[in-house]
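Engineer: Quick one, structure for this:
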Amino acid sequence: MRLAIALLLGSMALPLAAQAQTREDLLNDGKNPAQVTTYGMGYHQQRHSRLDQINRSNVRRLVPVWSLSMSNDVGEQSQPLVYDGVMIVTNVRHTTAIDVATGRMLWRTPVEWDPATARVVCCGLSNRGAAIYEGKVFRTTIDAHVLALDLKTGKELWNETFADWTQGISSTVAPTIADGVLITGMSGAEFGVRGFIDGWDPATGKHLWRRFTIPGPGEPGSETWPKETEHYKHGGGTTWMTGSYDPELNLVYWGTGNAGPWNPTVRPGDSKHAASVIAIRPKTGEIAWSYQWTPGDMYDYDGVNENILADLTVEGQPRKALIHADRNGFLYVLDRTNGKPIAAHPFEKVTWAEKVDLGTGRPVETELAQRMRKGETLEVWPGLRGGKNWPPMAFNPDSGLVFVNTLHDPRSYTFNNEEQPKPGMRYLGLTINTPPKKPGEPWGFTKAIDPLTGKVRWEKPSTDYPAWGGMLSTGSGLLFTGRSTGEFQALDQENGQVLWSFNTGTGVNAPPVTYMVNGKQYVTVLAGLGGLPVIAGAPNIRERVPTGAAVWTFAVMAE
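Structural biologist: Below is the predicted model of the structure:
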């Protein structure tokens, strides 16, 4: 069997009173303080909790109440789920169930994969989390499998292969359940693949539908790809971050990655639907609308970053909005009913575009971008890591602010036309050049931003290493995030002041969660340095802190 039999630890009397987790549990995530049942802490992915027991006055007494080794040296990027007193965490090597009250491991089910798979996984051996529904745990694997485990025992219930990993396709994404359908994404845009999203029957593993993100001949958007070749088959547009869901509109909002190859001269045109968000109907995978963040993307500005759903007041009128901080350096607000832009403001240094034209929805490119398309090697901001990478930001609906870790780093590119797609081999069509960092220039910032106006309320520079941590905001005005140097911190949402810090001993970039157990508020985060990228020119963080991985849970110590 690919997946080893679950290792059951201790008594079988697990704290799982209600095994049949329902659609209502998912819809109410964020309202039930004892549960975290979806990626993003709610279908809207705001990563905001109204819990306020941990607050500005007592956060200094926050201490670890338990930690558990993840037995992993290649990085932790998973968001924990919490249901009926059990925490579910994943990484590339196994799935683990933990008693949240004590930190005792209940079961751990290994994932077996061919070591050769590692060569087609970009970028890093990781997994970002699970989904739970009707007594099952769902996850993806780097060798292109999606599977279901029994929530109580960890026993494998079904296991389906969705692609051939030797062709460059892998998966690190956390699945989601929308309208009773299990939805998964995939990775591999750097390997000349064609991106897609899959829908599954969560009960049986039956494959229900596949939506390719790069249109084929005759499909809407196909006219933006070269007609004389079958380039769409290698067009990228992968789907490696989890989508949001609006149950009222019954639409799932899923980001897509860069076009393939990065070199735009071999694929002139907009290259739809790469570097975009697509709104799909969960029962069928039908695309209701799409919006392209970076037409003809040539910078690796993946459009996969989280799409936060919020109800905003715009010019005195209520609007169903979607908030997205793209790697291209612009912070967008869209109308999520139709994909029309409401606002778009730069949140980092941007030199490839002057602005986003709200009338057309298109960026207005600078002369620099036009010269690059003609083959000149020029420095562009943001660089290939983007103005923000995958670690998710948070949105506080009370203050209307987003909290985001940004990256302040340029790149230059030299395009070439000699590279051809080969199965399982990188397909970029360029050489990446790293400009030297100017003395004293920060690697990034932690910022609080009004998404409608683009106004920065406050910012804190990251001078020693790029800011690379997920965010969690709470009703007491706290903001939790991690640092590459090992600190897990609580900041004041009003001004960014660090109110509390704990060094886990290894880098923290996974998104934290908070919840209640027996009337007490806890905060949990996974720490594990291996999930952090090597960034050219940055200090070698791996020489500063160990790579050991663990899940840490904190609560306020009594006075």
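Engineer: only C-alpha atoms for contact and neighbour calcs from this point on.
Structural biologist: Noted.
Engineer: Quickly find the element holding Ala310.
Structural biologist: Ala310 belongs to strand 308-314 when assigned by DSSP states H and E.
Engineer: Quick one: residues in contact with that strand.
Structural biologist: 44-46, 244, 246, 318-324, 336, 395, 397 (C-alpha atoms under 8 Å, 6 or more residues apart in numbering).
Engineer: Another for comparison:
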Amino acid sequence: MPTPTELYRLLLCLLLTASAASVAQMPVDQPRLLQAASDGDNWLAHGRDLQETRFSPLTQINTDSVERLGLAWSFDVPSTRGLEGTPLIADGIMYATGNWSVVHALQADTGQLLWSYDPGVDRHRANVNCCGVVNRGVALWQDSVYVGTLDGYLVALDRATGAERWRTLTIDQSQPYAITGAPRIANGVVVIGNGGAEYGVRGYVGGYAADSGEQLWRFYTVPGNPKLEFENSQMEMAATTWHGEWWKMGGGGTVWDSISYDPQLDLLYIGVGNGGPHNREVRSPGGGDNLFLSSIVALRPQTGEYVWHYQQNPGETWDYTATQQMILADLPWQGEVRKVLMQAPKNGFFFIIDRTNGELLSAEPFVPVNWATGYDLSSGRPIEVPAARYVDEPFMLHPSGLGGHNWHPMSYNPQTGLVYLPALDFTAPMAQEDNFTWNQNHWNLGYKVERSPFGNLLTQALLKRLINSYLLAWDPIKQREVWRVPTPKMGNGGVLSSAGGLVFQGTTDNRFNAYSAAAGKLLWSFDSQHGIAAPPVTYAVNGEQYVAVMAGRGGGYSQAIGLDHQPATPKRRILAFKLDASNRLPAYELPASRERPPPVNADADAIDRGGQAYTRFCSRCHGASAVSDGSVPDLRKLNHYWYENFDEVVRGGSMSAMGMPAFDDVLSASATQDIKAYVLSRAHDQWEIDQTSDWWLDVKRWLADLAAAVLMLFA
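Structural biologist: The predicted structure follows:
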């Protein structure tokens, strides 16, 4: 029989447990989301608040205390693919997504796993998304967690247990659609888009009832077959801006990432992507603006009703998307406060748009731009350089189709008045593709993608010189740069700013950094062991502030660009930091020495043919010049078994269960042999480098860098 004291302690324990449970289950409703900007303890929406600012009012970690920041905990994500997600934090619980749309719920102060949900994505779907099997996050509403899956489902989960409540198929799975973006919540409506423009799909975005998954509306972003009935008057109008038989190739215009919601205006803003195929000459021969490609479109969130649009790139032909993050703010503008939408999209111009009506207020280049000389504010149209359309002659495009700013989120600090963004200064050649053939199972660009004719070291040296990457502080009112911090490689992570006077960003060279928001001075840095593309978040539990980020390169141009990575492959992880913590990441072992690659047994013509085929079909995952970023196997460093069974993997699909699809629809046995010959030639190149003594390799790298400088000088 328990004593009265024991009964009291038991009752107190039960009450505390019940109280903690009730806090954990506090609903994420409209009033709570409306106050998210001032709620520093939680990170309830993708951009932290409905304005998508990624700015936190927390000050415990600040310019004075940041040097005391240490690792509080880490969580190993069981995959080798890239991590791009923004974790959400509600009442001490973190909800984060990994590869293949898997969701993890963790104790936000310890990293303890509470539950995981695997939607069971068919690994064959890896072949119908452009940029890795990544996922950028979940949404929260009431007591549910929402995730979009790579195979096109929108799924609602119980916040407490991870149990599936409902799932709704949002795509036609016979078409190459995929979801990698995070859903958004607009007062009880779950909004999700998709990707697949490169493969030949028609873009759209949909709204679904949060409690049931019922589809409430769908808004198409490009018109379909004119012989069929148009869905609405906007599609009928848009069709007048297209030519040829675009619908047979899909048209593109997918809403694959950014969506913002203004509850005061009751407007939902969607960022529309590139054309499919990219090249307008192929997609819409005869020209035309091709609405609503490369546009911001405002809709009513409850019905999907069209309100207004602004098109950044009429007749888009460079893979210039308008899918980058849209920040909502009220700014003083020419003597009055305007409700604006700010975006720094791929095309290199920083846009300020009146979000009530779509009026262009300003567009100034934040990176070097050569495709246009500026924007005509009266018409809202760019003043294009005619040669940039590469119709008659090739054109060195600046910025490239990778963008002056890609999906990696930026942050707006209302205290400094600055926007902090990961910028990319990269030029690339654009030229018409000869004898274009459309294939829905593979990329359809409409312009040439050619392999480097140089060796590995020289190619790497050229890439480093061609690419300038930096963290940029931008004044949106004065439309000018305030400061920049160069970063060593492209594809660096998204950005977080805080009232503590800090800017946090991860980099592809395995660092997580904190800078002063005022001047960009580096104040703290941590060896993350892995490249970081994901954006950081910050929150508080029991009065202690944490900063967390997902570390794991992969996805998008991390895979495709072909920049070397460290020889080891450490774990992909979620890392969380707080003041005076002192945990350490476990050391990782270098891989065992590998055997010499098999002989090539092919002539130079076969290797050249293989290089061309590799660039078209393989490089988007395995890297330019067969240089992998480590998220998928490096084909230069396989053991003999895989070379011996090369055709069975590439054409036979023997590894499809791991996400390596079969290419028997486009590659013959002889073409596969050519690719194998090219890969083996690259393997021998790398073998020779690996066997070289350090001092002689340093000399070779120095010579390659010198040669690259000379080539750039006379280019």
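Engineer: mean distance, the strand holding Ala310 of the first structure to its aligned residues in the second structure?
Structural biologist: Average distance, strand 308-314 of the first structure versus aligned residues of the second structure after superposition (mean C-alpha distance after the TM-score superposition for the first structure): 0.4 Å.
Engineer: Off-centre distance for that strand?
Structural biologist: Offset of strand 308-314 of the first structure from its chain centre (C-alpha atoms, centre = their mean, to the nearest Å): 20 Å.
Engineer: Go through that strand and flag the buried ones.
Structural biologist: Using 16 or more other C-alpha atoms under 10 Å as the test for burial, strand 308-314 of the first structure gives Ile308, Leu309, Ala310, Leu312.
Engineer: Please tabulate those in TSV, including the columns distance to Gly440 of the first structure.
Structural biologist: Shown next, in TSV, are the buried residues of strand 308-314 of the first structure (distance: C-alpha to C-alpha, whole Å):
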residue	distance to Gly440 of the first structure
Ile308	33
Leu309	37
Ala310	37
Leu312	38
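Engineer: Neighbours of the aligned residue in the first structure for Arg511 of the second structure, how many?
Structural biologist: With TM-score structural alignment defining the correspondence, Arg511 of the second structure maps onto Glu487 in the first structure. Counted with other C-alpha atoms under 10 Å, the neighbours of Glu487 of the first structure add up to 19.
Engineer: so Glu487 of the first structure makes contact with Trp500?
Structural biologist: No. At 9.7 Å, Glu487 of the first structure does not count as touching Trp500 under the criterion of C-alpha atoms under 8 Å.
Engineer: now the helices: where do they sit in the first structure?
Structural biologist: 23-27, 367-373 (DSSP state H).
Engineer: which stretch among those helices comes nearest Lys520 of the first structure?
Structural biologist: Minimum separation from Lys520 of the first structure across the helices of the first structure (C-alpha to C-alpha) falls at helix 23-27, 20.5 Å.
Engineer: Could you point out the residues of the second structure onto which that closest one aligns?
Structural biologist: Following TM-score structural alignment, the aligned partner range for helix 23-27 of the first structure in the second structure is 30-34.
Engineer: Same question for stretch 75-88 of the first structure.
Structural biologist: Alignment of stretch 75-88 of the first structure against the second structure: residues 82-95, by TM-score structural alignment.
Engineer: Span of the matching stretch from start to end?
Structural biologist: When the termini of stretch 82-95 of the second structure are compared using C-alpha to C-alpha, to the nearest Å, they are 17 Å apart.
Engineer: Skip the chain neighbours and tell me the closest residue to the residue mapped onto Asp527 of the second structure from the first structure.
Structural biologist: Residue pairing (TM-score structural alignment): Asp527 of the second structure is matched to Asn503 of the first structure. Distances taken as C-alpha to C-alpha, 6 or more residues apart in numbering place Glu487 nearest to Asn503 of the first structure, at 4.2 Å, with adjacent residues excluded.
Engineer: longest helix anywhere in the second structure?
Structural biologist: helix 669-691.
Engineer: hmm, back to that, between the helices of the first structure, which one is closest to Arg104 of the first structure.
Structural biologist: helix 23-27 (24.3 Å).
Engineer: average offset between that closest one and the second structure?
Structural biologist: By mean C-alpha distance after the TM-score superposition for the first structure, the fitted helix 23-27 of the first structure averages 1.6 Å away from its aligned residues in the second structure.
Engineer: Relative to Asn492 of the second structure, how far out is the spatially most central residue of the second structure?
Structural biologist: Most central in the second structure under C-alpha atoms, centre = their mean is Trp407, positioned 4.3 Å from the mean C-alpha point. Distance from Trp407 of the second structure to Asn492 of the second structure, counting by C-alpha to C-alpha: 11 Å.
Engineer: With Pro226 of the second structure instead?
Structural biologist: In this view, Pro226 of the second structure and Asn492 of the second structure are 43 Å apart by C-alpha to C-alpha.
Engineer: Repeat that for Asn439 of the second structure.
Structural biologist: Noted for Asn439 of the second structure: a distance of 32 Å to Asn492 of the second structure, by C-alpha to C-alpha.
Engineer: again, but for Ser22 of the second structure
Structural biologist: To Asn492 of the second structure, Ser22 of the second structure is 39 Å away according to C-alpha to C-alpha.
Engineer: So for the two, which residue has more residues nearby?
Structural biologist: Asn492 (30 against 12).
Engineer: what's stretch 314-331 of the second structure aligned against in the first structure?
Structural biologist: By TM-score structural alignment, stretch 314-331 of the second structure lines up with residues 295-312 in the first structure.
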